[in-house]
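Peer 1: Okay, structure incoming, though there's no sequence with it:
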């Protein structure tokens, strides 16, 4: 754990960083949401730690395994790097209560809307909770942010993530702890 707490941008994966085509795990299917690499780079430049928190029930459903998921995340991180964007960590929840893979069939505390992934990140890293926020495309993302006591912002994946982040910065919304807003 780092000695100085940093503000952290928690980002959902599907629908925020990459296009959500349903259970994406093949690198051939990796398509960034408009402006996502640039938004992550901007957050890096502003001094935010960037951490992905993503439900990945495709593992529990038997669509792909943990190794395939981690290989996909490695490719995603590498492609983001080609834009000068860096992820500090990726937390994924492979569990689902209706999963067909026994080892991953449960109602896990990491599965959003529960805050487990955010809380684990806060345990693993020195995070300035008051200055941190989550961007997600579903109400369950915002519920997880609320439960972890960080600001939550609902994003429309049909828009630009860079424009969204720049709007949050310009509006001063990122300076308001525990805010929950929909920004258009």
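Peer 2: Structure received. The shown structure was predicted, so the numbers you read here are calculated from the model rather than taken from an experiment. Numbering: from 1, shown residues only.

Peer 1: all contacts plus neighbour counts: C-alpha atoms, from now on.
Peer 2: Will do.

Peer 1: Surely residue 165 is in contact with residue 37?
Peer 2: No - using C-alpha atoms under 8 Å as the test, residue 165 is too far from residue 37 to be in contact (11.6 Å).

Peer 1: what sits against residue 14?
Peer 2: The contact partners of residue 14, taken as C-alpha atoms under 8 Å, 6 or more residues apart in numbering, are 20, 54.

Peer 1: Distance check, it against residue 128.
Peer 2: According to C-alpha to C-alpha, to the nearest Å, residue 14 stands 25 Å off from residue 128.

Peer 1: what does residue 94 give?
Peer 2: 27 Å.

Peer 1: Looking at the two, which is more packed in?
Peer 2: The residue with more neighbours, out of residue 94 and residue 128, is residue 94; 24 against 16, by other C-alpha atoms under 10 Å.

Peer 1: Name all residues that make contact with the more buried one.
Peer 2: Contacts of residue 94 (C-alpha under 8 Å, 6+ apart): 55, 56, 57, 58, 59, 60, 66, 104.

Peer 1: Confirm that residue 134 lies within a strand, as I assumed.
Peer 2: Yes - membership of residue 134 in a strand is supported by DSSP: H, G, I helix; E, B strand; the rest coil.

Peer 1: Return the residues in contact with it.
Peer 2: Counting by C-alpha under 8 Å, 6+ apart, residue 134 makes contact with 9, 10, 11, 12, 141, 142, 145, 150, 151, 152, 153.

Peer 1: which one is residue 32 nearest to, not counting chain neighbours?
Peer 2: residue 18 (4.2 Å; C-alpha to C-alpha, 6 or more residues apart in numbering).

Peer 1: try it against this one:
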């Protein structure tokens, strides 16, 4: 990837924090290894970071918007401030434009940041994150977890958008530790 993006959007669950399905409990939030350092490298370059997250537990009646906001606040306590938060409360059958892999959240976050979608990167752990980036015209990086399907990993590897961890993801986007060669 040739130039650094002007904004980086992260998936929340499974990317920034350990995925606890339908988590509405801030006390259950645990940062993914390396998340704080990766975010710090992007922030140190003066590039805004944001979060784009599907929260279908709301549509399923398993949690409410207040619980999502409380969990988001805990994520910010652990990992620092985010310039923009976007989350989709819809289920997979609702037909909304925001639920990843639809581009709505990425486009909305880019607009809120005053950045063209082509100047945004999305880092996530599943194909829906990559799909949302693709649909919005943004760049994508896949950081697989145990939940990532093999074919998603193979596709990302073939496209050159696969990273082993968050440090590798931000390095792939041009954010290297200070003192590193460009």
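Peer 2: Perfect, thanks for sending it. Computed from a prediction, not measured in an experiment: that's the story for all the values here.

Peer 1: Any idea what the TM-score is?
Peer 2: Aligned and superposed, the two chains score 0.77 in TM-score terms (TM-score structural alignment, normalised by the length of the second structure); 155 aligned residues with a C-alpha RMSD of 2.0 Å.

Peer 1: returning to that earlier point: quick check: the residue nearest to residue 32 of the first structure touching residue 29?
Peer 2: No - the criterion here is C-alpha under 8 Å, and residue 18 of the first structure misses it with residue 29 at 9.4 Å.

Peer 1: Comparing the two, which residue is more hemmed in?
Peer 2: Shown here are residue 18 of the first structure and residue 29; by other C-alpha under 10 Å, residue 18 has more neighbours (20 against 14).

Peer 1: Now do the contacts for that one.
Peer 2: Taking C-alpha under 8 Å, 6+ apart, one finds 30, 31, 32, 33, 36 in contact with residue 18 of the first structure.

Peer 1: Which members of the residues you listed are positioned in helices?
Peer 2: residue 36 (DSSP state H).

Peer 1: hey, where'd the strands end up in the second structure?
Peer 2: Along the second structure, counting by DSSP state E, strands occupy 7-10, 49-54, 84-88, 120-124, 139-142.

Peer 1: need these in TSV with distance to residue 75 of the second structure, can you?
Peer 2: As requested, the strands of the second structure are exported to TSV (distance: least, C-alpha to C-alpha, whole Å):
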stretch	distance to residue 75 of the second structure
strand 7-10	12
strand 49-54	10
strand 84-88	11
strand 120-124	16
strand 139-142	20
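
Peer 1: Those strands: which one's closest to residue 176 of the second structure?
Peer 2: Proximity to residue 176 of the second structure, assessed across those by C-alpha to C-alpha, is greatest for strand 7-10 (14.3 Å).

Peer 1: Can you spell out which helices and strands pack onto that closest one?
Peer 2: Packed against strand 7-10 of the second structure by the contact rule (3 or more C-alpha pairs under 8 Å, 6 or more residues apart in numbering; DSSP states H and E) you find strand 49-54, helix 104-113, strand 120-124.

Peer 1: Correct me if wrong: residue 78 of the second structure contacts residue 28.
Peer 2: No - applying C-alpha under 8 Å, one finds residue 78 of the second structure not in contact with residue 28, separated by 12.0 Å.

Peer 1: Identify the contacts common to these two.
Peer 2: Contacts common to residue 78 of the second structure and residue 28, judged by C-alpha under 8 Å, 6+ apart, are absent.

Peer 1: could you pull out the helices for the first structure?
Peer 2: Under DSSP H, the first structure gives helices at 36-45, 66-81, 116-124, 139-148, 161-171.

Peer 1: out of those helices, nearest to residue 87 of the first structure?
Peer 2: Residue 87 of the first structure lies closest to helix 66-81 among those, at 6.7 Å (C-alpha to C-alpha).

Peer 1: Now do that closest one against strand 89-93, angle only.
Peer 2: 150 degrees (axes from the mean of the first three to the mean of the last three C-alpha atoms, to 10 degrees).

Peer 1: Identify each buried residue in helix 66-81 of the first structure, please.
Peer 2: Neighbour counts using 16 or more other C-alpha atoms under 10 Å place 69, 72, 73, 76, 77, 79, 80 of helix 66-81 of the first structure among the buried residues.

Peer 1: which one of those is nearest residue 41 of the first structure?
Peer 2: Distance to residue 41 of the first structure, by C-alpha to C-alpha, is smallest for residue 80 among those, at 8.5 Å.
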